[in-house]
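[1] Build me a structure from this.
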Amino acid sequence: MFDIYMARLHEFTVVLYAASVLLYFIDFLASNRKANRVAFWLLAFVWGLQTIFLLLYMWNTGRFPVLTIFEGLYFYAWILITFSLIINRIMKVDFIVFFTNVLGFFIMALHTFAPIEIESDVLANQLMSELLFFHIIGAILSYGAFSLSFVFALLYLIQYDLLKRKKWGSRLIRIANLSQLEKMSYLFASIGVPMLVISLILGIQWAYMKLPNMVWLDSKVLGSLLVLILYSIYLYLKVGRGMSGKSLATWNVAAFLVVLINFFLFGRLSSFHFWYE
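    Sure thing, here's the model as predicted:
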């Protein structure tokens, strides 16, 4: 009975999340400040519920919930909401919250409604180790940083298009200037790359000890390396070549699409990331 109630609360949370995203969309279209305020507090309430669910899950399982795709999706969505609320409070850029939470809502809905089998605690406990724990945490946090970098790059492209077409108005002002958007996109990419490097080092060390017969040409390994290469090239283009503007933002958006492919597809095809199955 308790599990049924929890499932209904999760569904209720998704409904609230949908309402928040809808109100943010109304604000985006019509610059409605009342809709923006209600959307923000709805989102804060969703974050509170998610945090409670996360703590309850940890209390029931006795471990941090990141060892399965079911758990990883939830933690990823929580990270996105947390980052977006913090950034909104620091920078007062409302549209960051909207675009970040469109992505977060997709992740949360997938977690709640997709037919993903929840793996047994026995399997999770078998996989548990400090190396694996920090490997997965680092990977998800790096993906969260890349997500925010993507959102700022996407807003850069939107702002660039508005300026090119001379679409002056309140929406143009509320997105923030191009220089700030590019700076923040670069900042989060700079955070994500070293975190992913550390995660890969820990993951390789864990696999070397626990999986001596591991196939190093595994799809997940190659996908993670590809993500690292793409964002490293992004940083090189920005710092080493002095590139900026639309081309750099477009590269960022393309790199993030590879992040999503690596997270959702390559983990399924992997021969040893079986806790994501």
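[2] alpha carbons only for contacts and neighbour counts from here, please
    OK.
[3] How about Tyr57: what's its closest non-neighbour residue?
    Among residues not flanking Tyr57 along the chain, Pro65 sits closest, at 7.3 Å (Cα to Cα, 6 or more residues apart in numbering).
[4] now the one you found, what's its secondary structure?
    Using DSSP: H, G, I helix; E, B strand; the rest coil, the secondary structure recorded for Pro65 is coil.
[5] okay, now it: neighbour count?
    Pro65: 21 surrounding residues under other Cα atoms under 10 Å.
[6] again with Tyr236
    Tyr236: 13 neighbours (other Cα under 10 Å).
[7] ok, now which ones touch it?
    Not one residue lies near Tyr236 by Cα atoms under 8 Å, 6 or more residues apart in numbering.
[8] let's see this one next to it:
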Amino acid sequence: MTVANVKWIYDLTIILYALSVLGYFIDFLQNNRKANQLAFWLLSIVWGLQTIFLVIQVIKIGGFPILTPFEGLFFYAWVIVTLSLLINWFFRVDFFVFFANVLGFIIMAINLFAAKGEASFVLKEQLMSELSIIHITMAFISYGAFSLAFIFSIMYLIQYQMLKEKKWGKRLQRFGNLSYLEKMAYLCSMVGVPLLLLSLILGVVWASIKVADFSWLDAKVIISFIVLLAYSTYLYQKVGRGIEGKSLALWNVGAFLIVLINVFLSGTLSDFHFWYV
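    Okay, the predicted model is just below:
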């Protein structure tokens, strides 16, 4: 079964995802709880379709589908949807799912233009090892955690600006207080940093064993460690120096921009990374 055979699942997922984001947008503008509930159920269906698509791909290739740009970005979007639903279920942060899934939808839309072909047999042989699969999977999960930290920081900055301009109202209340948004951004970053560190350790070990032309000066390696340094510095500023507020949120946003560079651009400059992680 090829990607084309299940393309209707992907197309339906995109359509329902767009409708879900639209519902959350209506709720954001009009404080419409019915639109919010409808958007949540549409997003739940999106998650179900994404999961079915992943399972089909697992059965098709006989392994975890993260070896091509298409598979990698799809898994990244699935991680964002999964984590956003879990946070919405356990913490009930209004507007968080809307912002998180605007990002998830953008990734899904970009993925429409990603290469959908299968990885070559040689590449599969090179990558289909426990070390490489765990390395790639942990990296994407860490990126998912950083994505959520970015969303909470964006919400913090919006809330901060609304308070500064004294825009009181129901929308302001639904954002949640600033300290809570900052705490959630910190917790997501705290989860992402050790996952990324472990991923990089596994990646270096695997590359040292399997990749003949592995270099520490490879663009992907360098930018990955810059991402780790950026978020480690964020945690140090928060915990070690006690810095809080707008400057910390801006640092988190800047760190996530480096993540996006690492996901979408650095792979094209790499000598041995054939995928996006």
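[9] hmm, back to that, is the residue nearest to Tyr57 of the first structure in contact with Leu55, as I believe?
    No. Here Pro65 of the first structure does not reach Leu55: they are 9.4 Å apart, not a contact under Cα atoms under 8 Å.
[10] so where do the strands sit in the stretch 51-200 of the first structure?
    Using DSSP state E, counting those that start in this stretch, the stretch 51-200 of the first structure contains no strands.
[11] Mind jotting down where the helices sit in it?
    69-91, 94-113, 121-127, 130-164, 170-175, 178-210 (DSSP state H, counting those that start in this stretch).
[12] what's the matching range in the second structure for the longest one?
    Aligned using TM-score structural alignment, helix 130-164 of the first structure spans residues 130-164 in the second structure.
[13] Mean deviation, the matching stretch versus the first structure?
    In the superposition against the first structure, stretch 130-164 of the second structure averages 0.6 Å from its aligned positions (mean Cα distance after the TM-score superposition for the first structure).
[14] I'd like the distance from that stretch to the chain centre, please.
    On the basis of Cα atoms, centre = their mean, to the nearest Å, stretch 130-164 of the second structure sits 6 Å off its chain's mean C-alpha point.
[15] Same question for it: list its buried residues.
    Across stretch 130-164 of the second structure, burial judged by 16 or more other Cα atoms under 10 Å covers 131-157, 159-160.
[16] same thing with stretch 53-63 of the second structure?
    By neighbour count with 16+ other Cα under 10 Å, stretch 53-63 of the second structure contains the buried residues Phe53, Leu54, Ile56, Gln57.
[17] could you redo those residues as a markdown table and give each row distance to Lys183 of the second structure?
    What follows is the buried residues of stretch 53-63 of the second structure, written out as a markdown table (distance: Cα to Cα, whole Å):
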| residue | distance to Lys183 of the second structure |
| --- | --- |
| Phe53 | 34 |
| Leu54 | 32 |
| Ile56 | 38 |
| Gln57 | 37 |
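[18] related to what we said a few turns ago, adding distance to Ser244 of the first structure as columns, could you present the helices of the stretch 51-200 of the first structure in TSV?
    Converted to TSV, these look like this (distance: least, Cα to Cα, whole Å):
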stretch	distance to Ser244 of the first structure
helix 69-91	22
helix 94-113	20
helix 121-127	43
helix 130-164	11
helix 170-175	18
helix 178-210	8
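[19] nearest to Asn252 of the first structure, of these?
    Ranking the helices of the stretch 51-200 of the first structure by proximity to Asn252 of the first structure (Cα to Cα) places helix 130-164 first, at 6.2 Å.
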